[in-house]
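Trainee: Got a predicted model here, sequence first, then my questions.
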Amino acid sequence: MGENNYNAENIKSLKGLEAVRKRPAMYIGSTSSAGLHHLVYEIVDNSIDEALAGYCDTIDVTIHRDNSITIQDNGRGIPVDYHEEEGMSALELVVCTLHAGGKFDNSNYKVSGGLHGVGVSCVNALSAKFYAEVYRNGTIYAMHFVRGEKTEELQEIGTTDKTGTIITFTPDHEIFETLEYSFDILSQRLRELAFLNKGITINLFDEREADKEHHFSYPGGLVSFIEYLDENKHPLHEEPVHFIYTGKDDAGEDLEIEVAFQYNDTYKENIFSFANNINTREGGTHLTGFRQGLTRALTKYIDDNGLLKTKNIKISGEDLREGMTAVISVKLTDPQFEGQTKQKLGNSGVTKLVAQNVRENLVTYLEENPQIAKKIVEKSINSAVAREAARKARQLARRKSVMDGGGLPGKLADCSEKDPAKSEIFIVEGDSAGGSAKSGRSRETQAILPLKGKIINVEKARPDKVIANDEIQAMIQAFGTGFGEDFNMSKLRYHKIIIMADADVDGAHISTLLLTFFFRHMPELIESGYVYKSCPPLYKAKAGKKEEFLFNDAALEEFKQRHPNQKVTYQRFKGLGEMNPDQLATTTMNPETRKVLQVRLEDVVEADRIFTMLMGEEVPPRRKFIEDNAKKVSNLDI
């Protein structure tokens, strides 16, 4: 064995904000686009905390041309007085020190999202440039920083009769994989915050495009949120159910529970949960409490009124939530989140309090609104009947697959690789394209599943009708995950599911039908990054001996400009079947030469609205969408 040199010299202590720069993902989740946008949320959350404390009602967020960001609020302004114990101004302490801030003293903030005290200091650490301007005490104070280090002492640069804080920062290219901010991603979060905090106005400006701005202000709060979510759906009752409880938790700390929900005629539940304005995407104790309270209230109403006539039908909590759109928001003094990214609430006492308040308020509501109660109960009973039918359909599909030879659909051309991480499956439109794809694929890693015709529109169909569709059954069998209650992500046989459809109207419709199915019934596939959309070329252009495959009109025009003295000929592909196997393999299937787009779920709220609008029953919203976006369409082949 070699000499053991492990001693004190090997122990490294990271000073100040070094730890953040060394391991940024530990503090903001990642250094990808998600982490980049998280920087904005950390600063905005501080402004929201000022609003919750009653000192702020307007927040402005500006994306500058160089992708730097400015966040301005009209709160009290970060304190700037000298901190005797630390030997620096309070502003410098907050901006340059982890776990420093006003969130640890309940007299300043009863409720706060930024409880770890690392928000603004993390942003400073991960910014190439960071500038803080504070309006306080009739004076304007300013301080500059570079990669977490101050470049000057606190300065007094003017006088003012306003209060508030302005933070401008430029994300560090040494840290982040991308520096491009998305207006839509920021809009989604800022819209949420405006819904969750009625009375506040949040403005988003994008200097990269003229007149691109959004203004969010919702006096109705969660009721407005529900109305926004259900805008393109048929509600079973006109007014959302809404109630607020303000009191104490088991530890005697302040607690606010706010719930709003509405039933519509769809077949999926759509529930969003928040704790101190943080979107708890993985739920937690507040969501558990809501479901328990709802189930107990509705079960009690059904039993008390003898509404379940058929004894062999058992109504589950899932049935009672079918077609429900709900928002649960809790605000508490000491929330316990899982990790800095705060995906799940863990306060155990919250479950009982939320369940109790939901049950009591809903029991009263049902008794006072018997006609609405009847509609909800009827929908729940119908859901239970359909769920039992779906269960039998799944059993039948499993038996059929066994009889047909072991569980895989006969039309599947499978790959020989058994490791899902190395395997991919192409969902191909039609037998013609399927034949070319089978000939052009890599048999080792690429599987081909041709679909005959279009799958059922799952936006308008109950689960039992969905599972009964032959093409959907083929996909489920090929994926290996099961469906509905049987869904098991660990059994997925491919970690790339690639939709390959023609570049025409029919192809776009088929792609949308498939994406709607994944979003509504297998969202885990999208969330895990396993769903892709192929990008087949639109043209094959030739000038002399030079031949290229081109993906849009702009590329064709550029090709012509590169060959001004040669005759340019080109072929426009109307479908995948027009390409021979070698062409299809080179342009659309070979991982080294193809172009594919990963389907990402960045804004669940907007995704739900868009799928409902495109594939749902309401025609006017769809017509308006087409009219508003028609001018943006290119390469349309009808």
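Mentor: Received it, and whenever you're ready, just let me know what you need. Quick caveat: nothing in here was measured; it's all calculated off a predicted structure.
Trainee: Please make it C-alpha for all contacts and neighbour counts, starting now.
Mentor: OK.
Trainee: show me the residues around Tyr131 that make contact.
Mentor: 142-145, 167-169 (C-alpha atoms under 8 Å, 6 or more residues apart in numbering).
Trainee: Secondary structure of it: a helix, I assume?
Mentor: No. Assessed with DSSP: H, G, I helix; E, B strand; the rest coil, Tyr131 is strand; it does not lie in a helix.
Trainee: thinking again about what came up before, mind putting the contacts of Tyr131 into JSON lines with secondary structure and distance to Arg359?
Mentor: Listed next are the contacts of Tyr131 as JSON lines, based on DSSP: H, G, I helix; E, B strand; the rest coil; distance: C-alpha to C-alpha, whole Å:
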{"residue": "Ala142", "secondary structure": "strand", "distance to Arg359": "51"}
{"residue": "Met143", "secondary structure": "strand", "distance to Arg359": "52"}
{"residue": "His144", "secondary structure": "strand", "distance to Arg359": "52"}
{"residue": "Phe145", "secondary structure": "strand", "distance to Arg359": "52"}
{"residue": "Ile167", "secondary structure": "strand", "distance to Arg359": "44"}
{"residue": "Thr168", "secondary structure": "strand", "distance to Arg359": "46"}
{"residue": "Phe169", "secondary structure": "strand", "distance to Arg359": "46"}
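Trainee: Most neighbours among those residues, please name it.
Mentor: Among the contacts of Tyr131, Phe169 has the most neighbours (other C-alpha atoms under 10 Å), with 24 neighbours.
Trainee: Next one for the comparison:
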Amino acid sequence: MAGNAQYTEDSIKSLDWREHIRLRPGMYIGKLGDGSAQDDGIYVLVKEILDNSIDEHMMGHGRTIDIKISELKVEVRDYGRGIPLGKVIDCVSKINTGGKYDSGAFQKSVGLNGVGTKAVNALSDFFKVQSYREGQCKVALFEKGILIEDREVVKSSERNGTKITFSPDASVFKNYHFIPEYLENQIWNYAFLNAGLTINYNGKKFFSERGLYDLLDRKVDDDRRYPIIHLKGNDIEVAITHSNQYGEEYYSFVNGQFTTQGGTHLAAFREAIVKSIREFYKKDYDASDIRQSVVASIAVRVQEPVFESQTKTKLGSQNIGPDGPTLRTFVNDFIKTELDNYLHKNPETANALLKRILQSERERKEISGIKKLANERAKKANLHNKKLRDCRVHYDDPKAAEDVKSETMLFITEGDSASGSITKSRNVQTQAVFSLRGKPLNCYGMTKKVVYENEEFNLLQHALNIEDGIENLRYRKIVIATDADVDGMHIRLLIMTYFLQFFPDLVKNGHLYILETPLFRVRNKKETIYCYSDEERQRAIQKLGNKPEITRFKGLGEISPGEFGGFIGEDIKLEPIILRKETKIADLLSFYMGKNTPTRQNFIIDNLKIEKDIINDEPNREVEVKEQETA
């Protein structure tokens, strides 16, 4: 019996640095993933290398960074000081070795603790470091963290700096692929946070002159209610405006790190906006009316920041530094002074902001009665909610491990047979199922009132826990799982309309996906191949030869639970819904869900292909469902 196993000195194992990283990669880079989510491990690897180059720039060394990323290889070249030649190998392969421990050299660095580069090294098939310093060059090569070539220092005419080249380990990051939009967003954030830095990525130049002003300018385009308020101080920069969309949208950063899950600095910022606006207008407006439709960004620099995980997506620090004030006080004092001054100096902006608050107040009061009734109904339904088959771990669970939380997903299905297949084969730890009765209501052009009037929408909102914003979202991924036919595509568009209309920040933050399931099963007595397109079917027939058995899956319900487990398990194929920079949600919804025009009908018919439902890459298309085979 296990209980009788001997517990001796031999039971205690000590792993070396690379073994530990490879055994527990989630501790170092969060979840692994295949690249379909913007916080998947392959993007964290890129970030960890880039962070070091950014730190050099922040210390005043190097104004340019060159990045080349192909399908399987990443190359980052900066023009900083270059790693000291005698320490090149140690810096990329010894935990607790690096320049980040000397707070004089890196007072408010991004990389923080020097672990990142070692994690990249350990999790790469191939890792090459080149340091150029004062006319000399040192090169070292590694495979999966093991040094395979240590070259002698040689003379070089290259400019000072460091060049790192790596290929993520395909045995760790299975079937991975880089999505260009995710990389571009990542690089734009670096440019916005480092005004004056030029980043060249695959031949394209990324440069920002006005920092967070440019970030918001890119995000809200012409949907803003008043000009962007841009405020800068020592160790803090903010940009604020209001739009016409529902919800709150924030982009928060600490020491150049995009804190996707916010933290103490964002909580202080949200509180400070409410406090300052109440004091300016001398009226106790409801906090939700002030923050409704806000689009804002905050960046702070903190000494020795404490994050809630190695991937640094949520700040836990309470203070700006060991001897400084609390972050709450620091942010509150800055916003109170600077926002108040700005609004006094810009009365037109102050009036436009007040109009937005009063509009939100009216809208909230109009639906308060029905909202109360709907919430009471939802509470009762939650006790025996037949629509929701919940999982055990949730994205907002503070006690759950980061890599487990990031695997949480809610499948939105239509019909009992599809729900049944997924429910029987899902992972009950992290996968939940929400069943729709049939086609959901087309809510295009409707107000938020419909979310409460329509029982299905209200129950979905409660299942996701997004009524008051996405801070407490219960699932990392919301997965639309519909049949591969005309009805399935229509339901998909109706669900997307619901999220784009009322919860656009959910889509913008990369939480909405479409489940890809195989369209064909091709098999003989020895082998079964599942095919996701007609091209794959043809290849499978050629491979198996001699007239194999071919099954065409018309609906999710036709796939047995046993088979379905393979399509929603480790090899799940999810296609993210990505909103491009030029996307205008109002125009997009009008095209897809507005009056039933011949143009739209023809568009849908033309793009509904027998082998796969896709929204094809037409010039006027705004939502992109990334499809590798049809790109």
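Mentor: Looks like it arrived, so ask away. Note that the structure is a prediction, hence the values are computed from the model and not measured.
Trainee: before we move on, the earlier item: just the contacts of Tyr131 of structure 1 now: which is nearest Glu3 of structure 1?
Mentor: Distances from Glu3 of structure 1 to the contacts of Tyr131 of structure 1, taken as C-alpha to C-alpha, are shortest for Phe145 (44.0 Å).
Trainee: residues touching that closest one, list them.
Mentor: Counted by C-alpha under 8 Å, 6+ apart, Phe145 of structure 1 has contacts 124, 129-131, 151-152.
Trainee: List the contacts of Tyr41 of structure 1.
Mentor: Tyr41 of structure 1 neighbours (C-alpha under 8 Å, 6+ apart): Arg189.
Trainee: before we move on, back to that, what is the nearest of the contacts of Phe145 of structure 1 to Ser383 of structure 1?
Mentor: Ranked by distance to Ser383 of structure 1 (C-alpha to C-alpha), the contacts of Phe145 of structure 1 are led by Asn124 at 51.4 Å.
Trainee: what about the counterpart of that closest one in structure 2, neighbour count?
Mentor: Residue mapping for Asn124 of structure 1 onto structure 2 gives Asn121, with TM-score structural alignment as the criterion. When neighbours are counted by other C-alpha under 10 Å, Asn121 of structure 2 registers 31.
Trainee: now do Glu177 of structure 1
Mentor: For Glu177 of structure 1, the neighbour count with other C-alpha under 10 Å is 14.
Trainee: Phe104 of structure 1 -> structure 2?
Mentor: With TM-score structural alignment as the criterion, Phe104 of structure 1 lines up with Tyr101 in structure 2.
Trainee: For its match, which residues are in contact?
Mentor: Counting by C-alpha under 8 Å, 6+ apart, Tyr101 of structure 2 touches Asn113.
Trainee: Surely it forms part of a helix?
Mentor: No. Counting by three-state DSSP, Tyr101 of structure 2 is not part of a helix but coil.
Trainee: State the distance from it to Lys314 of structure 2.
Mentor: The span separating Tyr101 of structure 2 from Lys314 of structure 2 equals 22 Å under the rule C-alpha to C-alpha, to the nearest Å.
Trainee: Repeat that for Gly111 of structure 2.
Mentor: Per C-alpha to C-alpha, Gly111 of structure 2 is found 15 Å from Lys314 of structure 2.
Trainee: quick check, nearest of the contacts of Phe145 of structure 1 to Gln371 of structure 1?
Mentor: After measuring the contacts of Phe145 of structure 1 against Gln371 of structure 1 - C-alpha to C-alpha - the closest member comes out as Asn124, at 55.9 Å.
Trainee: ok but that closest one is inside a strand, no?
Mentor: No. With three-state DSSP as the criterion, Asn124 of structure 1 is assigned helix and is not in a strand.
Trainee: Now it. Nearest residue, chain neighbours left out?
Mentor: Nearest residue to Asn124 of structure 1, sequence neighbours excluded (C-alpha to C-alpha, 6 or more residues apart in numbering): Gly148, at 5.0 Å.
Trainee: what about that neighbour, how many neighbours?
Mentor: 25.
Trainee: Also Asn4 of structure 2?
Mentor: Asn4 of structure 2: 6 neighbours (other C-alpha under 10 Å).
Trainee: for Ser380 of structure 1, same thing?
Mentor: 22.
Trainee: now the strands for the stretch 451-600 of structure 1?
Mentor: Assigned by DSSP state E, counting those that start in this stretch, the stretch 451-600 of structure 1 shows strands spanning 496-500, 531-534, 539-543, 546-550, 568-572, 596-598.
Trainee: In TSV, list these along with mean neighbour count.
Mentor: Putting these into TSV (neighbours: other C-alpha atoms under 10 Å) gives the following:
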stretch	mean neighbour count
strand 496-500	23
strand 531-534	21
strand 539-543	19
strand 546-550	16
strand 568-572	14
strand 596-598	15
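Trainee: Save these as CSV, and put in distance to Leu584 of structure 1 too.
Mentor: Formatted as CSV, those follow (distance: least, C-alpha to C-alpha, whole Å):
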stretch, distance to Leu584 of structure 1
strand 496-500, 11
strand 531-534, 11
strand 539-543, 12
strand 546-550, 11
strand 568-572, 14
strand 596-598, 13
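Trainee: just to confirm, which helix or strand has the residue nearest to Phe225 of structure 1 when sequence neighbours are not counted in it?
Mentor: Once flanking residues are discounted, Phe225 of structure 1 sits nearest to Phe195: 5.7 Å by C-alpha to C-alpha, 6+ apart. Per DSSP states H and E: Phe195 of structure 1 is located in helix 183-196.
Trainee: ok, average deviation of that helix from structure 2?
Mentor: Here the mean offset of helix 183-196 of structure 1 against structure 2 after fitting is 1.7 Å, by mean C-alpha distance after the TM-score superposition for structure 1.
Trainee: and that helix, what does it pack onto?
Mentor: Counting contacts by 3 or more C-alpha pairs under 8 Å, 6 or more residues apart in numbering; DSSP states H and E, helix 183-196 of structure 1 is packed against helix 33-52, strand 201-206, strand 212-216, helix 222-229.
Trainee: Which among these is found nearest to Glu368 of structure 1?
Mentor: Nearest to Glu368 of structure 1 among those is helix 222-229; the distance by C-alpha to C-alpha comes to 19.3 Å.
Trainee: What is the corresponding segment of structure 2 for that closest one?
Mentor: Mapping helix 222-229 of structure 1 onto structure 2 (TM-score structural alignment) gives residues 212-219.
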